[in-house]
Every structure is written in C-alpha cells, then in structure tokens.
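turn this into a model:
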Amino acid sequence: MNDQSDSKHGKTAPLDLSRILPYLNNNETAIVPGGANRIKRQLEEAAQEEDEALVHDPSSVMLRVRGITESVRFGPERATVVVGRVDLGSLPHPDIDLVPLGGIERGVSRRHARLELVSDHLYLTDLNSANGTFVNGNRLDSYTPTLLHNGDEVMLGRLAVSIVFV
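Got it, this is the predicted structure:
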C-alpha cells in the first residue's frame, strides 16, 4: 500500500515492523485479524498505557482519599511505602496512617499494602490484608505486585483511594 488517501479504505501509513518482529520467531508467520492497522492501533494503545504508568517525578505521587490529598515522597533512600493504620499496641507502624481518613471504620489492615517505585513505575502489593486490596474493581492476589496508572481507583478494604501522578 502507499501513504496516500484511498476513497474506499481511507488514509494508509507504513507499518513499522521492527516493533513487531521481536515477538515472532524467525520461522513464524502471523495472521492477524484486522491486519496491519489493528497491530498499529494496539501498539499505539500499549505505548499510551505505558506512558500513563510512568511516574515522571518520584516526589509527585499523591493519594487522594475522601477529598484529602496525601503526598507520597519517593527517592533514592525511600523506594517503598507501607500504607495501613496505626495500632498503638502493635509494631511496626505503616509509613502512611489511614486512621484519620476512616481506615478503621472501612476495614484497612495495620499493614495493608505496599507502594513501591521501581524504574519510574509504581507498583501496589497487598500484604495479605484481611479485607483485600482492589485496583479498578479487580482484587489483587496477596504479595503480587500490580502496576498502577495515573488515575487508578484503589480500594483498601472499603476505603477508596485515587492514585494521582502530578
């Protein structure tokens, strides 16, 4: 095909096969329903999703809970933050205490989940909490890191938290 407009099919563009070839063995042929345009669209969507998962400034992660914004500071000396609720009778305490935001009433565990910044990507791990951790409605398996994206809705027990990369 060419790069020109075609009244039947619309505008066409060359496909950059270098982005697809690493996923195929040397002797494989891929037949993809929808053809090259579908592959191109999927690659563009994956690139956009990757950008939404990128934390550009480690000091710019915010947790928004019930209209209150809590800044989370990551840096070379602090790549991991534990969120939960403080219980004066038990140690260790979480780095971010959700008691003032309704953590006890909404079923947040003492050490509910861990936020971890790895190579400019933010991961959330449920720490075997009693009432679970959910990202956009999907329950996380305990001790399995999940990549977060800007704007994700997280439920710690029944406490709703929005993740914002500023």
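
can we go C-alpha only for contacts and neighbour counts from here?
OK.

for burial, what's the neighbour tally of residue 120?
Using other C-alpha atoms under 10 Å, residue 120 has 13 neighbouring residues.

this one next, for a side-by-side:
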Amino acid sequence: MCRWKVFDEPPSKSFEIYGTTAIGRSRRHADLLFHLGEEDSPISRLHCTLLDEDDHFSIRDEDSSNGTSVNGKKLTPLQPVRLHDGDIVDIAPLERGGLRLMFQLARLDGEERQQEQEVRMTRPRNLMNPDEE
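You can find the predicted model right below:
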C-alpha cells in the first residue's frame, strides 16, 4: 500500500492506494480522477498508471499530452520508473495547471499487512475520486 499526498489543492490531501491504479480525468479510462470533466485540463483522460509490482511501486506515463515527471525528470512514455518514498510526481506541468503529488510508502504492522492483502483481493477498481469528496 502507498499514499499520495496532493500539494496543489489547499488544504493538501492524502489518500491511500491499494494496487495498480490508472490516473486521469475520465471515469471511462481511469480509476483515480483529477479535473473530472474539464476538457481544457492538462491532465489526459488516461494520464499515467501507478503499478503495484509486488515488492515496489512504479509509475508509467500513458503517452499523455503533457507528460509526467518524477523529481523533475520527464518520463519516457510507456516506460515504467520505480518510485521511492518521498518522490515528487508532477502530473502535467504545474504552470499549465497540472498537479504535484508526493509518493509515500505506507508503513504497515502485521495486522495491517494482512488486511491489505484481503483488500487487494476484493478492492473495487474506482478507488477514490477526490472531486466528489
């Protein structure tokens, strides 16, 4: 399990992610939605995907129009990059209205780890929509 901390929406929000999650602005294409329904948004319908790869998480830009960056380095489309605790991810450039997120690994004790495994097996595809909180 990991957490995303969103910096660009005062007050900042944190939310948990369980497993591979598509990120974008379209309910049809993504699990985690930002700028829902905004056609002029710099965030693509399917912008990037957070990949749960058993022992680590990676992020892959899905050939989005405005790109995804990790710690200031723009990702090559469709090439996953491993994420580390504290990495800063920009979903589209901030100056164009993109979002800045911090990737955080969740620290789990034994009971929480068991619960996470149970959630992974039964989790819904649409994990959270920050626009509807």
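
contact partners for the most centrally placed residue in the first structure?
Centroid-nearest residue in the first structure, with C-alpha atoms, centre = their mean: residue 148, separated by 1.2 Å. Residue 148 of the first structure sits next to 53, 121, 122, 123, 124, 163 when contact means C-alpha atoms under 8 Å, 6 or more residues apart in numbering.

mind putting those residues into TSV with distance to residue 59 of the first structure and secondary structure?
Formatted as TSV, the contacts of residue 148 of the first structure follow (distance: C-alpha to C-alpha, whole Å; DSSP: H, G, I helix; E, B strand; the rest coil):
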residue	distance to residue 59 of the first structure	secondary structure
53	15	coil
121	13	strand
122	12	strand
123	15	strand
124	17	strand
163	13	strand
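
hmm, which of those residues are common to the second structure?
With both residues aligned by TM-score structural alignment, their matches' C-alpha atoms under 8 Å as the criterion, the subset of those whose aligned partners also touch in the second structure is 121, 122, 123, 124, 163.

wait, which of those residues is closest to residue 114 of the first structure?
residue 124 (5.7 Å; C-alpha to C-alpha).

burial of the closest residue to residue 27 of the second structure other than its chain neighbours, as a residue count?
Leaving aside its chain neighbours, residue 27 of the second structure sits nearest to residue 33 (7.0 Å; criterion: C-alpha to C-alpha, 6 or more residues apart in numbering). Residue 33 of the second structure: 25 surrounding residues under other C-alpha under 10 Å.

aligned partner of residue 33 of the second structure in the first structure?
Under the alignment by TM-score structural alignment, residue 33 of the second structure pairs with residue 97 in the first structure.

how close does its match get to residue 47 of the first structure?
Distance of residue 97 of the first structure to residue 47 of the first structure, computed by C-alpha to C-alpha, to the nearest Å: 35 Å.

same deal with residue 163 of the first structure?
20 Å.

ok, now residue 62 of the first structure?
23 Å.

which one's more surrounded, these two?
Using other C-alpha under 10 Å as the criterion, residue 62 of the first structure and residue 47 rank with residue 62 on top: 19 against 12.

and the gap between that one and residue 37 of the first structure?
As judged by C-alpha to C-alpha, residue 62 of the first structure and residue 37 of the first structure stand 37 Å apart.

likewise for residue 143 of the first structure?
If you measure residue 143 of the first structure against residue 37 of the first structure using C-alpha to C-alpha, the figure is 38 Å.

and for residue 68 of the first structure?
43 Å.

between these two, which is the more surrounded one?
Higher neighbour count among residue 68 of the first structure and residue 37: residue 37, with 15 against 11, using other C-alpha under 10 Å.

trace the one helix or strand residue 38 of the first structure maps to over to the second structure and give me the residue numbers.
Residue 38 of the first structure belongs to helix 35-52 when elements are defined using DSSP states H and E. Per TM-score structural alignment, helix 35-52 of the first structure has no counterpart in the second structure.

cool, thanks, signing off.
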